[in-house]
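**Q** the sequence and its predicted three-dimensional model are supplied below.
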Amino acid sequence: MREFDEQPSQYERYDQRYAGLPVAEVPWQEDGEPPAAGSAAWRLNASTFDDDLPDLIAESFDWFFEHVDTAKVTAIVIGGWEDSYEDDSSHIVQRLADEAGRLPGLRSLFLGAMSPEDCEISWIQQSDIAPLLEAYPKLERLEVRGGSGLRLSPVRHESLKVLRFETGGLPGEAVRGVGACELPALEHLDLWFGVGMYGGDATVGDVAGILGGGRLPRLRHLGLQNSEIQDDLAAAVAAAPVVARLETLSLAMGGITDAGVEALLSGQPLTHLRRLDLSYHGISAAMRARLTAALPGVDIDLSSPDETYVAVSE
């Protein structure tokens, strides 16, 4: 699961590739027969503005289950749905949960793969995604774009390896939910916090369950990113038990400053890291030099300097 060294973009619609597979659009509209069920990631879409798409996501689901041998499907991308800026994702979560028996091979799922041209990230209305984990005990990868209404009721899941939330405003309730989950197989966790203007009310205290690491024994990558409190998160990470087992750490996209780097250098050793991503930052040249000298064996991403704002908000 070491496939995220480069920061994924909120512009990515996953309409070409996802989870290592070429994407097949639902409903299939190209010439010829659709690909074999297990050889593609299936992208379900709906739009009230695009004449080439169904108005309702339910129509895409109906076509999918009628025309595809879904027992062999391993990856699904949910793009847009009807009025995604007003209607939340709960009906999609419920449909997927209800159809779990017809998707026994599902291992990778992206919910809300819309670019800003489709729907701004802060406008995407999400819901409680715990039913997906409950319905798919063998799911290994779950990614969600959009933070409005996003929740994760505490669950135990034995198989999940990758969990990623891309948001312009991440509710503290969602962060606490992640920390309260028992995820013994999780290797990769990314959280984009966003800004308060768009519902990003998470605090450093909300991350305590994650930083303790007790429920995440196999975590190897942690991304606490895209935050207005990036320096405070860095200070919390500096003393966090979970850090000792990490291979990669990202505090990118939030304009971390010298204060955050000072906290990192004053905390526990980070020389065991393979990679440290501090891109999109406000770190001075002197502090950059000090950091690279202190961590000579670590691949440190210090690209996009002099960016002191949250990278992704609206």
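**A** All right, it came through fine.
**Q** switch to C-alpha atoms for all contacts and neighbour counts from now on
**A** Will do.
**Q** who touches the closest residue in space to V195 that isn't next to it in sequence in this structure?
**A** Leaving aside its sequence neighbours, V195 sits nearest to G169 (Cα to Cα, 6 or more residues apart in numbering; 5.1 Å). The contact partners of G169, by Cα atoms under 8 Å, 6 or more residues apart in numbering, come to 122, 146-148, 192-201, 313.
**Q** show only the entries of those found in strands.
**A** W192, F193, G194 (DSSP state E).
**Q** name the member of those residues with the most neighbours.
**A** With neighbours defined as other Cα atoms under 10 Å, the most crowded of the ones in strands among the contacts of G169 is F193; it has 34 neighbours.
**Q** my guess is that residue contacts G200, does it?
**A** Yes. If you go by Cα atoms under 8 Å, F193 and G200 touch, sitting 5.9 Å apart.
**Q** identify the contacts common to those two.
**A** G168, G169, L170, P171.
**Q** can you name the residues that contact M287?
**A** D258, V261.
**Q** so which of the shared contacts of F193 and G200 wins on neighbours?
**A** Highest neighbour count within the shared contacts of F193 and G200, by other Cα under 10 Å: G168, with 32 neighbours.
**Q** I'd say that one and G200 touch.
**A** Yes. Taking Cα under 8 Å as the definition, G168 is a contact partner of G200 at 7.1 Å.
**Q** okay, and the common contacts of these two?
**A** With Cα under 8 Å, 6+ apart as the test, G168 and G200 both reach G147, F193, G194.
**Q** try this one next to it:
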Amino acid sequence: MSHPRHLKESYGLPVFDFPGPDDAGSVSLPDAAAVAWRLRSDCYDGEESWPEVFARFLAAVDVPRVRAIVVGAWRQAYDTGPEEVVAALLEARDRLTSLRALFLGDMESEECEISWIRQGDVTPLLDGFPELEEFGVRGGSGLVFPPVAHRRLRALAVESGGMPAAAVRGVAASELPALERLDLWLGTAEYGGDCEIGDVARILDGDLLPGLRHLGLRNSDIQDEIAAAVASAPVVARLESLDLSMGVLTDDGATALLGGQPLTHLTSLDLHFNYLSEPLRERFREVLEPAGVALDLDPGHADEDEWDGRVWRFVAVGE
């Protein structure tokens, strides 16, 4: 099992941790536009709530020049959604005039396991910040994502151990004409990832995503079905990179992928963390490496367990 880590950068900017109240007077703050600001409370027994941290931040920096915010832990994120966080951000939107990137839920497992992070309806942030270019969310429990229209968004990521099917369908039905990068960690049914292959059909058709150049559909226990669908998906012809990593990809799905439309136009194909046999990995190398496609076929820690006469395989990030 893998665990997501804190973001190192956002919007091409290094992430800087806004100091806590005890360090506020001793830490020099960088230029407001030079970093992505990570704002976090303590999930369990912090002195401040997240809105209180945000209020200190608004008083300490040149807010109209802030370009990227990374929302870390909020109090009791395992039991409480980000409604207060969303409300605080929206209340300050008239001051955050340069905000172009926003990530919600940047927590490591020591703070809150990915499938314990309570989310909610995150789309008011897209409605409230029409100039956003990058938006990301970590955590699938309670995640709500109805269809939205956003003209400027270039990158959208949802990292989860289990993404609800309704949220997948909401993303798929959204009108995002400028979107270049889409990355969904679909997860496993054990942690609420109940989507079926039909739920990603509109993404694979690509009608609402004319600018898409990178597609990631990964960390899924239906990875074989996804690979088979991708093999004939219209969107693939205009992609530059494809990521089907971190899921339960076996020789069945990989064989369907290789037998489908050509992938030699891609600059990269990421299949790391997989359950492929070495002969099939070699077939990928023979077909794609001569065309210059960068391949990641590392099986990582994708170990099989056998119990009660059945072979069990797992996604990379679940709990």
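**A** Yep, it's here. Just so it is clear, the model here is predicted, and its values are computed rather than measured.
**Q** now the helices for the stretch 101-250 of structure 1?
**A** 130-135, 172-180, 208-212, 230-238 (DSSP state H, counting those that start in this stretch).
**Q** please state the offset of the last one from the chain centre?
**A** Spelled out, it's helix 230-238 of structure 1. 20 Å (Cα atoms, centre = their mean, to the nearest Å).
**Q** ditto for stretch 28-41 of structure 2
**A** 22 Å.
**Q** now do stretch 278-285 of structure 2
**A** Worked out by Cα atoms, centre = their mean, stretch 278-285 of structure 2 lies 28 Å from the chain centre.
**Q** give the equivalent position in structure 1 for G81 of structure 2.
**A** Counting by TM-score structural alignment, G81 of structure 2 lines up with D88 in structure 1.
**Q** mind checking how far its match is from Q10 of structure 1?
**A** Here D88 of structure 1 is placed at a distance of 19 Å from Q10 of structure 1 (Cα to Cα, to the nearest Å).
**Q** and for A208 of structure 1?
**A** For A208 of structure 1 relative to Q10 of structure 1 (Cα to Cα), the value is 26 Å.
**Q** now G101 of structure 1
**A** 31 Å.
**Q** list the buried ones in stretch 257-275 of structure 2?
**A** 257-258, 263-275 (16 or more other Cα atoms under 10 Å).
**Q** just those residues now: which is nearest F284 of structure 2?
**A** Nearest to F284 of structure 2 out of the buried residues of stretch 257-275 of structure 2 is L258 (Cα to Cα; 7.4 Å).
**Q** who touches the aligned residue in structure 1 for the closest one in this structure?
**A** Using TM-score structural alignment, the equivalent of L258 of structure 2 in structure 1 is L265. Neighbour list for L265 of structure 1: A238, L291, A294 [criterion: Cα under 8 Å, 6+ apart].
**Q** among those, which one has the most neighbours?
**A** Most crowded among the contacts of L265 of structure 1, counting by other Cα under 10 Å, is A238 at 23 neighbours.
**Q** quick one: it from G205 of structure 1, how far?
**A** A238 of structure 1 is 14 Å from G205 of structure 1, by Cα to Cα.
**Q** kindly report the same for T48 of structure 1.
**A** For T48 of structure 1, the distance to G205 of structure 1 - Cα to Cα - is 41 Å.
**Q** A236 of structure 1 now?
**A** 9 Å.
**Q** kindly report the same for V310 of structure 1.
**A** Going from V310 of structure 1 to G205 of structure 1 by Cα to Cα gives 20 Å.
**Q** so between the two, which is more surrounded?
**A** V310 (24 against 13).
**Q** now the strands for the stretch 51-200 of structure 1?
**A** Ranges of strands within the stretch 51-200 of structure 1 are 75-78, 108-111, 141-145, 162-166, 188-194, based on DSSP state E, counting those that start in this stretch.
**Q** which of these sits most buried?
**A** Per residue and on average, the most neighbours among these fall to strand 188-194, with a mean of 26 (mean count of other Cα atoms under 10 Å).
**Q** start and end residues in structure 2 for that one, please.
**A** So strand 188-194 of structure 1 sits over residues 181-187 in structure 2, by TM-score structural alignment.
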